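Student: One predicted model, sequence on top.
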Amino acid sequence: MFPTGTTIIRLTTASSRRAIGRALHTSYIAMAPIKVGESLPVTDLFEDSPANKVNVCDLTAGKTVVLFAVPGAFTPGCSKTHLPGYVQNADKIKSDGVDEIVCVSVNDPYVMAAWGLQHNTKGKIRMLADPTGAFIKALDLGINLPPLGGYRAKRFSMVIKDSKVDQLNVEPDGTGLSCSLADRLKVKS
């Protein structure tokens, strides 16, 4: 029986490591952050519990959605400024033709639910968890923040129309509080 292509690659890689004393270099295609006009990646987020999956494309299909991401639930900038700004401006944002407002963070769904409860988001903002960072990685809008546990979302906001990015505001340093705030959002009809 002949080895499969995968086995050959593994054998070649292992023998190459022994021959040269180090691992072979592997290159990959670098992603670029999502841009205005591009479609969202087909990804599941979670609301309230791991049993409640929410597909991002299904959520945004045929709708205008404001989605904002924060580095971490219960962190000072996110809890004192970012999330409260969206809670306070939810009615105004929705009166501009927005169907839903969504907050995303690389956290577990229980943490996001508790954070939303503390900030009275019910009926205003959907608190969605990206536990593995799959959605944020697919957008290429992540940042490594070791004090917050490692890989997190950069702070950003976007207006999504029918699953395509209509507007994208990414904080220049990934964590600041300027262009992604609720009062800076301009929803175009």
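Tutor: Arrived safely, thanks for sending.

Student: make it CA atoms for all contacts and neighbour counts henceforth
Tutor: Fine.

Student: so where do the helices sit in the protein?
Tutor: For the chain, applying DSSP state H gives helices covering 5-20, 56-60, 76-77, 83-95, 109-118, 134-139.

Student: Dump those into TSV; add mean neighbour count and distance to residue 70 as well.
Tutor: Converted to TSV, the helices of the chain look like this (neighbours: other C-alpha atoms under 10 Å; distance: least, C-alpha to C-alpha, whole Å):
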stretch	mean neighbour count	distance to residue 70
helix 5-20	12	40
helix 56-60	17	17
helix 76-77	14	9
helix 83-95	17	8
helix 109-118	19	11
helix 134-139	19	11
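
Student: Put this next to the first one:
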Amino acid sequence: MPISVGDAIPAVKVMQGGPDGPKELDTGEFFKGRTVVLFGVPGAFTPTCSAKHMPSFLENLDALKAKGVDAVACMAVNDAFVMGAWAKDQGITDQVTMIADGSAAFTKAMGLEFDLTARGLGVRCQRFALVAKDGKVTHIAIEAPGAFEVSSGQAVLAAL
């Protein structure tokens, strides 16, 4: 069952990818006491993720912050090195926290896994976006497989 409005964000140890290399991130602490937008993608460097999903959040960062968002984070079932390289490719320094859920533990804890083994990709994260206030989900939008309609930066901004 996927995480839904009113649910607490699970506390899971994941890795954060960035320009300074991997570091551990505790999701329970990361979401505590602030408003966070988290969006998940099936994979770093994939076409829709790179050309549409990430750019939609980068284009709307200032507007999201103006609506009270303290942090924007992107997660994928990739390792921290891949997430760091993708951040560099997208021109991200610290605007977006890049969450590397290499073993899909956080993805599975939220019930957002998507099995793409038949396509050679293994277990991935569904495309989604959520808003959490002090660790509780206040909005979530999960895309149908292959779609990109409800989880963009613009859609999250409209939901705030």
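Tutor: Good, I have the coordinates. Treat the numbers as computed from the prediction; the structure is a model and nothing was measured.

Student: before we move on, back to that, among the helices of the first structure, which comes closest to residue 187 of the first structure?
Tutor: If you check each of the helices of the first structure against residue 187 of the first structure by C-alpha to C-alpha, helix 83-95 wins as the nearest, at 7.7 Å.

Student: what's the mean deviation for that closest one versus the second structure?
Tutor: By mean C-alpha distance after the TM-score superposition for the first structure, the fitted helix 83-95 of the first structure averages 1.0 Å away from its aligned residues in the second structure.

Student: Onto which residues of the second structure does that helix map?
Tutor: Counting by TM-score structural alignment, helix 83-95 of the first structure falls onto residues 54-66 of the second structure.

Student: got the helices of the first structure as a markdown table, with distance to residue 149 of the first structure columns?
Tutor: Converted to a markdown table, the helices of the first structure look like this (distance: least, C-alpha to C-alpha, whole Å):
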| stretch | distance to residue 149 of the first structure |
| --- | --- |
| helix 5-20 | 33 |
| helix 56-60 | 24 |
| helix 76-77 | 15 |
| helix 83-95 | 20 |
| helix 109-118 | 14 |
| helix 134-139 | 15 |
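
Student: hang on, the earlier thing: chain center to the match of helix 83-95 of the first structure: distance?
Tutor: 14 Å (C-alpha atoms, centre = their mean, to the nearest Å).

Student: just stretch 11-30 of the second structure next, same as before
Tutor: Distance, centroid of stretch 11-30 of the second structure to centroid of chain: 12 Å (C-alpha atoms, centre = their mean).

Student: and the end-to-end length of it?
Tutor: One end of stretch 11-30 of the second structure sits 9 Å from the other (C-alpha to C-alpha, to the nearest Å).

Student: what residues does that stretch touch?
Tutor: Stretch 11-30 of the second structure is touched from outside by 9-10, 79-85, 87-88, 93-94, 97-102, 105-106, 135, with contacts defined as C-alpha atoms under 8 Å, 6 or more residues apart in numbering.

Student: And stretch 40-47 of the second structure, by the same measure?
Tutor: 49-50, 53, 74-78, 82-83, 86, 124-129.

Student: And that stretch, end to end?
Tutor: 14 Å.

Student: end-to-end on the match of helix 83-95 of the first structure?
Tutor: From its first residue to its last, stretch 54-66 of the second structure covers 19 Å (C-alpha to C-alpha).

Student: Now do it: everything it contacts.
Tutor: Under the contact criterion C-alpha under 8 Å, 6+ apart, stretch 54-66 of the second structure has outside partners 71, 72, 90, 95, 152, 153, 154, 157.

Student: can you map out the strands along the second structure?
Tutor: 13-17, 23-26, 35-40, 71-76, 97-100, 113-116, 122-125, 128-133, 136-142 (DSSP state E).
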